[in-house]
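>>> Coordinates for the following, if possible.
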Amino acid sequence: MKTRQGTSGAVSGSRPSRAQGRFHRRSGPSGAADDVGLSRRHLLQAALVGAGGVALGGALSGCATPEASGSGRTSVMIWDLFSGGDGALMQEMVGAVAKANPDIAVDSTTLAWGAPYYTKLAMASSGGRPPEAAVMHMSRLAGYAPGGLLEPFDLDALADLGVTQDHFAPAVWEKAQFDGQLYALPLDTHPYIAFHNPAIAGDAGLLGADGRLAIAPGADAFLDAGRAMAEVTGETGVSWGYLRDPAGCWRTFWGLYNQNGGGYDLTPGKPAELDERAAEEVFEFLQEMVDGTVAAKNQDGGAASGRFMSDRTGVMFAGEWDLPMFRDANPDVGASPFPAIFDQPANYADSHSFVLPRQARPDPAKREATYRVLAGLLKEGLTWASAGHIPAYQPVVETPEYQELTPQRDYASAAEIAVFDPDAWFTGGGSDFQTRMGDSMTDTLSGKATPASAVTRILGEMNRFLSQPSPA
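So this is what the prediction gives:
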């Protein structure tokens, strides 16, 4: 039986399976997670959780307030994976929080993004000597919380600092849960959205009175809009690069699949299940879109971005993190949630979140200071929003200052309809799962294979992952 999934990622009409977000935490006699020691076995397991066997590596860089030793201040170390502009913004936020908390010395350390980061984090948690907090893509939570590599947040302690459930979009808060407890504190929502060139969209008659992109719901309406923009540009209407961008393929597919009501079941020991007809309909739409007029055939991500930034297409599918690049090319660039192609509003997204790696010897003073630092960083979300990210802490989104940010305010509602990667230990940002899913689609998107072929290949790859026991 195929399950159907709503926009929050929960399956409607059936009891959620473990793979759909309700895991069972292994516990010892006391009910706490089994102790994780420094044994070779646990370290190897941690490496597998982090990278699926990828070797550990990556450069580190840090920014710290003066050393706490001998100063009477409490030190808090935070690992993150932010480089470039995001890294500079995070350090600005850390500086502001440190200034507001002079009794805390914040040590912010940046590691290389990708599998090496998650491997190092898993091994540090397994060894019992991790940083006080770390940044994690929330889509990776299912590979860490069930194995006792993370500790849950104390909701009362967060509430004392002005951080409560009603400050977050429900879909985001739900994804941050495991076994009824909060294991991730969301910093942002970063969705896969639609950027647009206002001049091209306007000439094609696709802007509303408020200047925002106005395309009627439905596949036919979107394809017609793409053709109208192609007439304006003389080339194509929509930029989407699927070659050599498996993560982009997966994000587009999974968002549309959820729009089409598709569900899933990824239960270990059972064959993977998708709504195969719903998935085929997504590929039928995408094949029709990459017809050489609506969108270019056989195009990679770099070429798609180049077309959009040189005014040769009117709409671009991309992550909101590309806003700075697109705005440099076109200061008037607009953006909106992903177009409504199918019946259920849904927008693929992930979330940078703070987690509490498991400490072998928790220090109450450090934990209290950590909560203060993390709550402070959430409240610095306006700085984070300048890069395009949607602050997860909604009081920031509701401020007049945020509402003056364009186009950020125009796609902020994408957080309300966010759908995340399926819950399984092998899924999530930077994982081999996304790469293998995207690679399964390229022949179909290039017109070399049928929609049914892509679905068969996806299920086959999912089954290969499910055949491997979870290291946690």
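>>> Going by C-alpha atoms from here, please, whenever you check contacts or count neighbours.
Will do.
>>> Ser353: which element?
strand 352-357 (DSSP states H and E).
>>> Which positions in that strand come out as buried?
Buried residues in strand 352-357, defined by neighbour count with 16 or more other C-alpha atoms under 10 Å: His352, Ser353, Phe354, Val355, Leu356, Pro357.
>>> other SSEs contacting it?
If you count contacts as 3 or more C-alpha pairs under 8 Å, 6 or more residues apart in numbering; DSSP states H and E, strand 352-357 packs onto strand 133-137, strand 150-151, strand 185-186, strand 188-196.
>>> Go again with 6 Å.
strand 133-137, strand 150-151, strand 185-186 (3 or more C-alpha pairs under 6 Å, 6 or more residues apart in numbering; DSSP states H and E).
>>> Which strands and helices lie in contact with the longest one?
The elements that strand 133-137 packs onto, with contact taken as 3+ C-alpha pairs under 6 Å, 6+ apart, are strand 74-80, strand 352-357.
>>> let's see this one next to it:
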Amino acid sequence: MSTSQSPRRPFTRRTFLSLSAAGGLTATLAACGGGSSPREGAADPAPATGDGGASGYDGPNVDLKFWNGFTGGDGPTMKALVDEFNTEHANIAVTMTTMQWADYYTKLPTAVTSGNGPDVGIMHVDSVPTNAARNVIQPLDDVATALGLAESDFAPVPWKAGLYDGKRFAIPLDVHPLGFYYNKDVMEEAGLDPEAPPMDNESYMSALESFKSAGIEGHWASPFPFTGGLSLQSLIWQFGGNLFNEDGTEVLWAEEPGVKALTWWADLIKQGYSPAKVDQDADYVAFKNGENAFNWNGIWQINDLKKTDIGWGVAALPNIGGTDAAWAGSHQFVLPVQKAADDNKAQASRVFLAWISEKSQAWAEAGQVPARNSARESQEFTDLAEQSELASQIDNLHFLPSVPGIGDSMGEFDKALNAATLGGTDPATALADAAGRAQKILDDNAKKYGG
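Purely as a prediction, here's the structure:
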């Protein structure tokens, strides 16, 4: 269900995903892959013109539609920013419409084709290349040039991820990485120092043994994409591997690093550190209930945990495989293609995008890491202790390659995780079988999208 909010009312302000919405991320991750072929008969979007919003907007009143999927605790923060923008820009009225991310990715291409799409949108980084290839979103090189934006202004990983086919299609707003949550109460119960979470494989396994001796299953291994799949991806990078080659044409997760990573994850069950069958989100619920000690989860859980009365802490992911690495996502601004050209709306949309991009420090309070270096390095952000801790991973974060439809193949990756974690399939076999199926998807997508 979507909600529209009137822009001309008086100003009134995972979490990214609360526990109740956590299942939505699974749908989102699946949806990010796209899966539809390029729009039939669609022409390449015309090169962007104008000054990218640098000179502001002094034209007649315009109404802009802004779509996003911020239905959780981050929604009020974005709504407050939209309201603030509207009060400062008398001739631009932005209406924000929110919907579940899965619905957003389904509705957006159809709306754009019919000429009823939004003027501004938000997109997860792994959806950008697919929608660029399908001519759903337009290049933003003019915005980056007008604002003097460069890689030096942003964390390199999300900045580069907005590029597709040599053009910029997205401006990064944030990154939301995986982090290591530890229950201090449970650590004390097992005789461990609650202020010294284990940060390497040796100390991590030692801690799990201590929990086991105390009758506690310390780290529950989720067989689901959220968050088991995100954890497994992180482990593969930590063991020195990759999911794909650099240009996204070859599946690599069945190589030795992938086998080591999935073996480590499945062994959490075999060695008695985790229950054999963990339901969706049960690992996080158990963490909040003091039934386990360690949980690898997203930054979006910070605000949710602040509502509890348990003793907890958060840190960068432990280095299990020898290389610091973690999964991350990123929200990025996009401008959908417009069926009918409107120079006034085009300029006003760029003014809005530029303005709100500079407000990333305020956005951090919703439980995100700002993509802009200046915001991340500010005292205001440093004072957000938990977000700052997870931001320490900024140079070690990983995204999928910027290839249209690459997310389609990740469904096979998740099947390998499930087979090894729930079904007891040998990790090497599970990964190899999944890689074979995923490779066919990559090959088919290369033909579909003209690669």
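>>> TM between them?
The TM-score (TM-score structural alignment, normalised by the length of the second structure) is 0.78; 393 aligned residues with a C-alpha RMSD of 2.8 Å.
>>> before we move on, back to that, just the buried residues of strand 352-357 of the first structure now: which is nearest Pro469 of the first structure?
Pro357 (22.4 Å; C-alpha to C-alpha).
>>> if I look at the closest one, how far off is Ala124 of the first structure?
8 Å (C-alpha to C-alpha, to the nearest Å).
>>> quick one, helices of the stretch 251-400 of the second structure?
Counting by DSSP state H, counting those that start in this stretch, the stretch 251-400 of the second structure has helices at residues 256-270, 282-288, 302-305, 343-357, 360-364, 373-376, 379-382, 385-391.
>>> could the ones you listed go into TSV alongside distance to Asp433 of the second structure and mean neighbour count?
Shown next, in TSV, are the helices of the stretch 251-400 of the second structure (distance: least, C-alpha to C-alpha, whole Å; neighbours: other C-alpha atoms under 10 Å):
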stretch	distance to Asp433 of the second structure	mean neighbour count
helix 256-270	12	21
helix 282-288	27	20
helix 302-305	37	20
helix 343-357	43	21
helix 360-364	40	22
helix 373-376	41	19
helix 379-382	44	15
helix 385-391	34	20
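>>> related to what we said a few turns ago, turn the helices and strands packed on strand 133-137 of the first structure into TSV, columns for distance to Asn101 of the first structure.
Output for these, formatted as TSV (distance: least, C-alpha to C-alpha, whole Å):
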stretch	distance to Asn101 of the first structure
strand 74-80	10
strand 352-357	19
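>>> Contacts for the strand holding Ser353 of the first structure next, please.
Under the criterion C-alpha atoms under 6 Å, 6 or more residues apart in numbering, residues 125, 133-138, 150-151, 184-188 lie in contact with strand 352-357 of the first structure.
>>> any idea how far it is from the chain center?
Distance of strand 352-357 of the first structure from the chain centroid (C-alpha atoms, centre = their mean, to the nearest Å) equals 13 Å.
>>> For the buried residues of strand 352-357 of the first structure, work out which two are farthest apart.
Largest separation among these by C-alpha to C-alpha: His352 and Pro357, giving 15.1 Å.
>>> quick one on the thing from earlier: counterpart of the strand holding Ser353 of the first structure in the second structure, which residues?
Here strand 352-357 of the first structure aligns to the second structure at residues 331-336, judged by TM-score structural alignment.
>>> which of the helices and strands packed on strand 352-357 of the first structure is buried the deepest?
With neighbours defined as mean count of other C-alpha atoms under 10 Å, those peak in mean count at strand 185-186, which reaches a mean of 28.
>>> Determine the set of other helices and strands touching it.
strand 352-357.
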